[in-house]
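Colleague: Sequence and predicted structure are below.
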Amino acid sequence: MRSTQGMNAGSLKPKTAPSMRSSARPRSGPVFERSAEPVANFGTFSRRMPMRDLRTIAWREFRETALTPAFLISLVAMPLVLIVVAVVSSGMTLSHTEPPVFGTIWIQSNEDFRAAFMDRIQRGVKAESVGDLPPVTVDFEVEIATEIRSEPPDELNPVVVQIPDSILDPEQLEGDIRLTLHDALGRPQVDAVETALADTVITVRQRQAEVDPTLIDRLRTPPSIVATRLSAEGLTAEDSQSRKLRALVIPIVLMGLLWGASFGTSAQLMQTTLDEKANKVVEVLLSTTSPERLMMGKILGQSGVALTTVGVYGSLGIGALIAAGKLGLILDPQLLWPLAWFALAFLGAAAILAAVGAVVHDQREAGNLMGPIVALLGVPVFFIMPIAQSPHGMPASIASFAPVIGPYIMAMRSAGEISVPAWQIGAGLAWHGIITRTLLVGAGRVFRIGILSSGAPPKFTTLLRWLIRP
């Protein structure tokens, strides 16, 4: 590769590019170039990497990603879209009405049941079907027929019911309700009919047992409970609703925010690396710095993008808590631990995706490698609810030490109501620190060789050779 003179990238000072020699065999495998001069090592980068270069590369990466109209628009537009969707969906839910049940309902039973059923449906019936949140009220505009109908239901006679006397007798309580419906009835209407029939059966049973249904309802009304929690110092702690919010909602929201910022920004790092490699910009950058320095600077720059994303969305969450008067829920030093786990999670994901961006040459090759990576990094998302419900169970504790995904799980556990045991925090920081450093070292070796490669993407055995050989 000829030296590049008079070119610059950002504010990097150009210098003569190091001589390159091919280390791949001509007959097979990817063609790449490798620097002949010594390169920095991640174990000693604090002594041998000029911080000025790192700051310059990091600022360039941050500027090219975060200070662009597309990123700023998406950063502002996404919260607005979420707010609009929440408001519109809430309005649709509150204003949603179901069409009434109309026609003739044929009930084969005694007169007491028919009268009780008519009284029940006149008050409207809530449909408790899955997906109706909150339940919708279905009205009835029907007549009750007393004859026995032998024909199947139709649009004007949508419901035919057969109720044996034994199911109404408090001494027997035997038999089944035979309900035949016309297919034109929707799911909420069917639920309303079933609910009205069940309520009417219970009412008739209570009357035949000479029990006042109103008294039964009053006796079954749950009492209101005013709970006061005291800490070890005798101070009043948060109420039960706040505990539920602290134990479930905050860890889940925080986990989603940190995972989204980490994975999304790491994917952006892979994309920028791939674009710079395709546009030959990386050759200009490597004329001013080493591959390891370039990769680390890009990771630091994207970390600024991730922190910006977390800061913007975190500020919105804090504002919502202030508006609800629940700011005290996050005034807990324990909530600082998720930031430490976020740093480890981001560095690990960024190292993997930076290496992917260095060895591939187009989007198709990147897509082939992204499948297993997305499957791995997406594991914490599938276990959000089990971990939130049992953050200190054995499965959650074991998963906290899983490579790559463990920091995400520890971040979620640390945001819970009960503190994570100190030994797990210490052991987790040490273990995941070693894992993260190993990922950075391995990614640096792959990045150093793959960033200037061309031709077919390397095979798995070739990647292993790059990882093993310093």
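Modeller: Thanks, I have the structure now.
Colleague: Could you use CA atoms for every contact and neighbour count after this?
Modeller: OK.
Colleague: What residues of the helix or strand residue 369 falls within count as buried?
Modeller: Element membership of residue 369 [criterion: DSSP states H and E] is helix 363-377. Across helix 363-377, burial judged by 16 or more other CA atoms under 10 Å covers 366, 370, 377.
Colleague: now these as CSV including distance to residue 159?
Modeller: Output for the buried residues of helix 363-377, formatted as CSV (distance: CA to CA, whole Å):
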residue, distance to residue 159
366, 58
370, 54
377, 52
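Colleague: Closest to residue 121 out of those?
Modeller: For residue 121, the nearest member of these is residue 377. The distance, counting by CA to CA, is 52.0 Å.
Colleague: residues contacting the closest one?
Modeller: Listed by CA atoms under 8 Å, 6 or more residues apart in numbering, the contact partners of residue 377 are 263, 349, 404-405.
Colleague: Return the member of the residues you listed nearest to residue 463.
Modeller: For the contacts of residue 377, the minimum distance to residue 463 (CA to CA) is 17.7 Å, reached by residue 349.
Colleague: thinking again about what came up before, pick the one among the contacts of residue 377 closest to residue 277.
Modeller: Of all the contacts of residue 377, the one sitting nearest residue 277 is residue 349; the distance, using CA to CA, is 20.0 Å.
Colleague: I figured that closest one was touching residue 404, is that so?
Modeller: Yes. In this structure, residue 349 sits in contact with residue 404. The criterion is CA atoms under 8 Å, and the distance is 7.2 Å.
Colleague: For those two, work out which one has more neighbours and name it.
Modeller: For residue 349 against residue 404, the residue with the higher neighbour count under other CA atoms under 10 Å is residue 349, and the figures read 24 against 21.
Colleague: The more buried one and residue 386: what is the separation?
Modeller: Separation of residue 349 from residue 386 (CA to CA, to the nearest Å): 23 Å.
Colleague: Using the three-state scheme, assign the spatially most central residue of the chain.
Modeller: Per CA atoms, centre = their mean, the C-alpha nearest to the average position across the chain is that of residue 256, at 4.3 Å. For residue 256, the assignment made with DSSP: H, G, I helix; E, B strand; the rest coil gives helix.
Colleague: got another, please set it beside the one above:
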Amino acid sequence: MNHAQEASRLSFFQAAWVVARRDFKAILFSRAFFFFLLGPLFPVIVGALAGGIGGQVQREAVSNTIAVVMSEEDNAAMLEARKTAQEGIGGFPIMVTLSRVDNDEPIDARSLLAANDYAVVVSGTPEAPVLTGTEAQMNRLDGPVTLLAAMAAGNAPSNYPTVTRNALATTAAAAKSDRIRTAQAGQLLLFLLMMLLAGMVLSNLVEEKANKVIEVLAAAIPMDSVFFGKLFAMLGVSFVGIAVWAGFGGIIGALAGEALPELPEPALGWPLFILLGVAYFSMGYLLLGSLFLTIGGMATTVREVQTLSMPVTMAQLLVFFLAAFAMTNPGSPLELFAAIFPLSSPFAMLARAAQSGELWPHFLALAWQALCVAIFIKAGATLFRRRVMKSGKGGRGKKGRLVSPIPIEPQ
């Protein structure tokens, strides 16, 4: 039995596995991939440091502002106590800025917090202060407020007042608004990873076209299997890269501690949200990668690749903006369109996972995306086969396949 007959007996998935294993090993153990992994770490580290510093500045500028809503005399006493504490106590744990609110009408603390960037509101009197705010902010500022109230009442340091807490409950509207931040973060991370990693598919195919490897593969096994194997090999390599970056991210997160912002929990919970994020990244990567493989098959030079890939890149930006805008109005025709359109579906559905607790739409979306991946691979392989058959200079068999086989061992 010759090699051509042996190769012809391989099934679609066996042939794809041979190609995937070959590409995975070739890329994973190359020096270029090592430097590719290091490349994004430097801007990520710089961005994390800049974000930590910016977040600290924002917390100092906004979150430490306390609104004092008392009588004019008590307000003045609290402001004077704050000035004395800041000047006389070195290393004051939290530099509190008191904002005096002058208004003859009674002021509702909850409305004041909703309309302004105050951390908490202090009302009542220095002898019996009332603290209004979220539990986290009240826990953080309870000590300074107690000290300042005692100083304003003239009782410090022997007698400190009891602070009455008025906790703000999280409303459904606030929870929905918070989950939008999680949806935005998930979409942005998904987009950056796809755009960063999908380019490997294009560069790999162009390189193999230049040294005629792809034509030799096309002579031995169906192009559908070649495309399928290459895409899943690149997907596997991408997961290796993501694991490395996630490891470094975990180290940075452990060192940063509370300096990193916390994202609200998505509607489906973090475990399911992360699992769906992996699934939607896989589908989005395969969809975009199949387009890049088609572009690589149409191009003959690196310049042509750059020219042809630019419209796809710009279209992907528009798709990302479409999904980002559509998630602000769940259930609208625009959001449904973004969830159905193949290239925007992973972004739109990941945002829905953060905002909605329904699970069944995700099974439907993943099945639809998998079908689109199969269609894209089939169309790209067909187009590539026609171009190779048209431009190839070697002999051809009766079925239009190049006749220079390579040995393929079934696994």
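Modeller: Thanks, I have it. It should be emphasised that the depicted structure is a prediction, and the values quoted were computed from it without experimental measurement.
Colleague: Show me what the helix or strand containing residue 113 of structure 2 is packed up against.
Modeller: Here residue 113 of structure 2 is covered by helix 109-115, with elements defined by DSSP H and E. Judged by 3 or more CA pairs under 8 Å, 6 or more residues apart in numbering; DSSP states H and E, the packing partners of helix 109-115 of structure 2 are strand 120-125, strand 128-133.
Colleague: Next, format these as TSV and append mean neighbour count and distance to residue 152 of structure 2.
Modeller: Written out in TSV, the entries for those read as follows (neighbours: other CA atoms under 10 Å; distance: least, CA to CA, whole Å):
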stretch	mean neighbour count	distance to residue 152 of structure 2
strand 120-125	22	9
strand 128-133	22	11
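Colleague: would a markdown table of these with distance to residue 284 of structure 2 be doable?
Modeller: Below are these laid out as a markdown table (distance: least, CA to CA, whole Å):
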| stretch | distance to residue 284 of structure 2 |
| --- | --- |
| strand 120-125 | 43 |
| strand 128-133 | 42 |
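Colleague: Which one, of these, ends up nearest to residue 359 of structure 2?
Modeller: strand 128-133 (34.3 Å).
Colleague: still on that earlier bit, map the residue nearest to the centre of structure 1 across to structure 2 for me.
Modeller: Taking TM-score structural alignment, the alignment pairs residue 256 of structure 1 with residue 188 from structure 2.
Colleague: And for residue 350 of structure 1?
Modeller: When the two structures are superposed using TM-score structural alignment, residue 350 of structure 1 falls opposite residue 289 in structure 2.
Colleague: Next up, the contacts around that match.
Modeller: If a contact means CA under 8 Å, 6+ apart, then residue 289 of structure 2 has 198-199, 201-202, 231 as its contacts.
Colleague: Quick one: the strands in structure 1, in order.
Modeller: In order along the chain, structure 1 carries the following strands (DSSP state E): 20-22, 33-35, 101-108, 125-127, 136-138, 140-145, 159-162, 178-181.
Colleague: Which residue numbers in structure 2 does the helix holding residue 369 of structure 1 align to?
Modeller: Aligning helix 363-377 of structure 1 against structure 2 (TM-score structural alignment) gives residues 302-316.
Colleague: Please work out how many residues are found near residue 57 of structure 2.
Modeller: Using other CA under 10 Å, residue 57 of structure 2 has 12 neighbouring residues.
Colleague: if we compare the helices and strands packed on helix 109-115 of structure 2, which one ends up closest to residue 146 of structure 2?
Modeller: For these, proximity to residue 146 of structure 2 was assessed by CA to CA; strand 128-133 is nearest, at 8.0 Å.
Colleague: Can you tell me which helices and strands that closest one packs against?
Modeller: Using 3+ CA pairs under 8 Å, 6+ apart as the contact criterion, the secondary-structure elements in contact with strand 128-133 of structure 2 are helix 109-115, strand 120-125, helix 135-153, strand 164-167.
Colleague: Kindly recompute the last result at 7 Å.
Modeller: Taking 3 or more CA pairs under 7 Å, 6 or more residues apart in numbering; DSSP states H and E as the contact definition, the neighbouring helices and strands of strand 128-133 of structure 2 are strand 120-125, strand 164-167.
Colleague: Any idea how far it is from the middle of the chain?
Modeller: 38 Å (CA atoms, centre = their mean, to the nearest Å).
Colleague: same question, stretch 72-86 of structure 2
Modeller: The chain centroid and the centroid of stretch 72-86 of structure 2 are separated by 45 Å under CA atoms, centre = their mean.
Colleague: same thing with stretch 366-385 of structure 2?
Modeller: In terms of CA atoms, centre = their mean, the centre of stretch 366-385 of structure 2 is set 25 Å apart from its chain centre.
Colleague: Let me know whether residue 350 of structure 2 touches residue 279 as I believe.
Modeller: No. With the criterion set as CA atoms under 7 Å, residue 350 of structure 2 and residue 279 do not qualify as a contacting pair; they are 9.6 Å apart.
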